[in-house]
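S.K.: pasting the sequence and the predicted coordinates here, then a few questions.
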Amino acid sequence: MSRVTARRRVVRLDGTGDGAAARRGGEEHLAAEEPLELRIGGQPFTVTMRTPGDDFDLVAGHLVAEGVLGAPADVVRMKFCSADNGCSSTAYTDGEASLAFADGDPLNIVDVTLAPGVELPEERLRRSSYISSACGVCGKTSIDAVRATVRWPVEDDDVKVSAETLFALPDRMRAAQKVFAKTGGLHAAALFDAEGELLCLREDVGRHNAVDKVLGWALRADRLPLRGHVLAVSGRASFELVQKAVAGGIPVLAAVSAPSSLAVTLAADSGVTLVGFLRGRTANVYSGAERVIA
């Protein structure tokens, strides 16, 4: 059974007719949500709530956004672990993960072995110290922390994207969201080239996880930095998503909803073209408008 969705019984209420609301039973597909623990060299590093699937991409992308990884050679091995049965001896792919353990044994731990010379950032630079919208370390301190981990500045990326290409991205992204079509409960992140060709799409209950999965796919395919590309996201553009675009060397970030003020500040400071409210044939360009051809 797929771990990406789960079926649950529901009571449907229908008040569209005359009189009292009708009640009937049924089943719904829900987006799965489970914890994933990331370990580095056997030591706990972080835990995130995610939709299972593309877990190696998620882990790799998270470490790209942390400033830890920049190329496939930075990773010796990624392996699934079980809290009860230890770690597999083989670096299984996501598709082969079910073979690593007996049926029913959750694969919610990934252990990463880094290549010699690849080091973790200092505690003060870790993304966990400034990603929360409720944190007390915001504004200039947050932006300085992003600057300190940038591998591939995007200010000099002279890619041009037409408005017509931007207008087409949400529909192309939605058409590829297979799990969203079932559940209606997932965010999406999609990577496009400058002509609007879809290269990679990932879904997750968390916006940040979906973007991490795209970054991880790019790392594992040896495509970083993502110069000349456009990252589209299905929700709002937060500071964290702009930070991830910067970490991947992505010059254009387009969101179907609103950006936050700090997201706009970081985008302008980092040279990212930030597009928001991308709906139908309208959009707002908050920074880097010189890359958009009307």
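M.R.: Arrived safely, thanks for sending.
S.K.: from here on, just use CA atoms for contacts and neighbour counts.
M.R.: Noted.
S.K.: and stretch 241-253, end to end?
M.R.: Taking CA to CA, to the nearest Å, the first and last residues of stretch 241-253 lie 9 Å apart.
S.K.: now the helices: where do they sit in the chain?
M.R.: Per DSSP state H, the chain carries helices over the ranges 55-65, 140-148, 163-175, 178-183, 207-220, 239-247, 261-270.
S.K.: how about residues contacting the third one?
M.R.: This means helix 163-175. Applying CA atoms under 8 Å, 6 or more residues apart in numbering, the external contacts of helix 163-175 come out as 188-190, 194-196, 198, 201, 232, 234, 254, 256, 278-283, 292-294.
S.K.: adding another structure so you can compare the two:
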Amino acid sequence: MARLNLSTPMAKVIRREDGSFTVNRRSDAITAEEPLEIRMGGQTITTTMRTPGHDLELAHGFLHSEGLIRSAADVENARYCAGATGPDGQNTYNLLDVQQQLFVKAPTLDNLRLTTTNSACGVCGSTSIETIMSKRHRPITPIKLSPELVLELPQRLRENQKQFKRTGGIHAAAVFESDGTHIVTREDIGRHNAADKVIGHLMLNDSLDTPGRILVMSSRASFELVQKAIMAGFSALIAVSAASSLAVEMAEEAGLTLIAFARDDRFNLYAGELDM
């Protein structure tokens, strides 16, 4: 059986630098982007553009963020569909079917988002804060972060971004304990996919219910990332770029500490408190 190809694609490139052009004869490392269709019980839930790798974590994290499963125990099995083949007849590994346990309610048209999501946008269908709040079942444990830790964590995220060092074109999510202990880092061309992968990792390792954890993102703090942090019960979300108005409103409503523009020697606190 063919194996999932996790190698970094290469492309020939002509680079302009310091006023002159050079040809990179060794080719340039670029970020892989392929579609992944996620089905639940044979029914399409979503198709997202993602970087191949850790697809089981991605599916678990996505289904949890959408309120369709609560734990790994809700899933009987998950497998790549054998019929999803490319021109060479090999499995593309771009179609993943998740079979829920019998006691898990099957998704309905009311809670499905039957759309194709790109690598920039992950929320389609969950259209209000009230809808998200009605689905959450993990309480948020309030924490007060020190300014020093807030500034340290984005740098530690960057140190774990192996693919970013090669390509310069991939997002990352990392989870830390409240004392700064690193738990997991995952990378993906889509920031929402990277978040789903770390959430799925925690779920598959039966540690999603540990309170007081921090989600750190290499991207902006958008509505869908705040949604995922709240659904997973994180205490804080730290982003290196901007926060949106709806993300701030939702974080305040849920009691999530939200910090953005956390880079160099500065950051903005939009929700929650600091340990000053």
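M.R.: All right, it came through fine. Quantities reported herein were computed from a predicted structural model and do not represent experimental measurements.
S.K.: follow-up on the earlier one: and the contacts of helix 163-175 of the first structure, which of them are buried?
M.R.: Buried residues within the contacts of helix 163-175 of the first structure, counting neighbours by 16 or more other CA atoms under 10 Å: 188-190, 194, 196, 198, 201, 232, 234, 254, 256, 278-279, 283, 292.
S.K.: what's the counterpart of residue 153 of the second structure in the first structure?
M.R.: Alignment note: residue 153 of the second structure maps to residue 169 in the first structure; criterion TM-score structural alignment.
S.K.: neighbours of its match, just the number please.
M.R.: Using other CA atoms under 10 Å, residue 169 of the first structure has 27 other residues around it.
S.K.: where's it relative to residue 251 of the first structure, distance?
M.R.: In terms of CA to CA, residue 169 of the first structure sits 16 Å off from residue 251 of the first structure.
S.K.: please apply the same query to residue 70 of the first structure.
M.R.: 17 Å.
S.K.: which of these two has more residues huddled nearby?
M.R.: residue 251 (30 against 24).
S.K.: distance of the more buried one relative to residue 123 of the first structure?
M.R.: 27 Å.
S.K.: now do residue 75 of the first structure
M.R.: Distance from residue 75 of the first structure to residue 123 of the first structure, by CA to CA: 21 Å.
S.K.: same check on residue 224 of the first structure?
M.R.: Counting by CA to CA, the gap from residue 224 of the first structure to residue 123 of the first structure is 25 Å.
S.K.: who has more neighbours out of these two?
M.R.: Between residue 224 of the first structure and residue 123, counted using other CA under 10 Å, the more crowded position is residue 224 (21 against 9).
S.K.: which residue packs closest to that one, ignoring adjacent ones?
M.R.: residue 218 (6.0 Å; CA to CA, 6 or more residues apart in numbering).
S.K.: aligned counterpart of that neighbour in the second structure, please.
M.R.: Aligned by TM-score structural alignment, residue 218 of the first structure pairs with residue 202 of the second structure.
S.K.: again, but for residue 278 of the first structure
M.R.: Using TM-score structural alignment, residue 278 of the first structure lines up with residue 262 in the second structure.
S.K.: distance check, that match against residue 216 of the second structure.
M.R.: On the measure of CA to CA, residue 262 of the second structure and residue 216 of the second structure end up 10 Å apart.
S.K.: the match of residue 278 of the first structure contacts residue 221, correct?
M.R.: No. Using CA atoms under 8 Å, residue 262 of the second structure is not in contact with residue 221; the gap is 10.8 Å.
S.K.: now do the shared contacts for the two.
M.R.: 238, 239, 241.
S.K.: let's have the residues you listed in CSV, adding distance to residue 21 of the second structure.
M.R.: What follows is these, written out as CSV (distance: CA to CA, whole Å):
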residue, distance to residue 21 of the second structure
238, 39
239, 35
241, 32
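S.K.: closest to residue 252 of the second structure among the residues you listed?
M.R.: Proximity of these to residue 252 of the second structure (CA to CA) peaks at residue 238, which lies at 14.3 Å.
S.K.: contact partners for that closest one?
M.R.: Listed by CA under 8 Å, 6+ apart, the contact partners of residue 238 of the second structure are 150, 154, 214, 215, 216, 217, 221, 258, 259, 260, 262.
S.K.: quick one: neighbours of the first one, just the number.
M.R.: I take that to be residue 150 of the second structure. With other CA under 10 Å as criterion, residue 150 of the second structure counts 23.
S.K.: so how far is residue 89 of the second structure from it?
M.R.: Taken as CA to CA, the span from residue 150 of the second structure to residue 89 of the second structure is 49 Å.
S.K.: ok, now the last one?
M.R.: Counting by CA to CA, the gap between residue 262 of the second structure and residue 89 of the second structure amounts to 46 Å.
S.K.: ok, how many other residues are close to the counterpart of residue 152 of the first structure in the second structure?
M.R.: With TM-score structural alignment as the criterion, residue 152 of the first structure lines up with residue 138 in the second structure. Look at residue 138 of the second structure: counted by other CA under 10 Å, it has 15 neighbours.
S.K.: one more: residue 120 of the first structure?
M.R.: Quick note: residue 120 of the first structure (other CA under 10 Å) scores 16 neighbours.
S.K.: what residues are up against it?
M.R.: Residue 120 of the first structure neighbours (CA under 8 Å, 6+ apart): residue 68.
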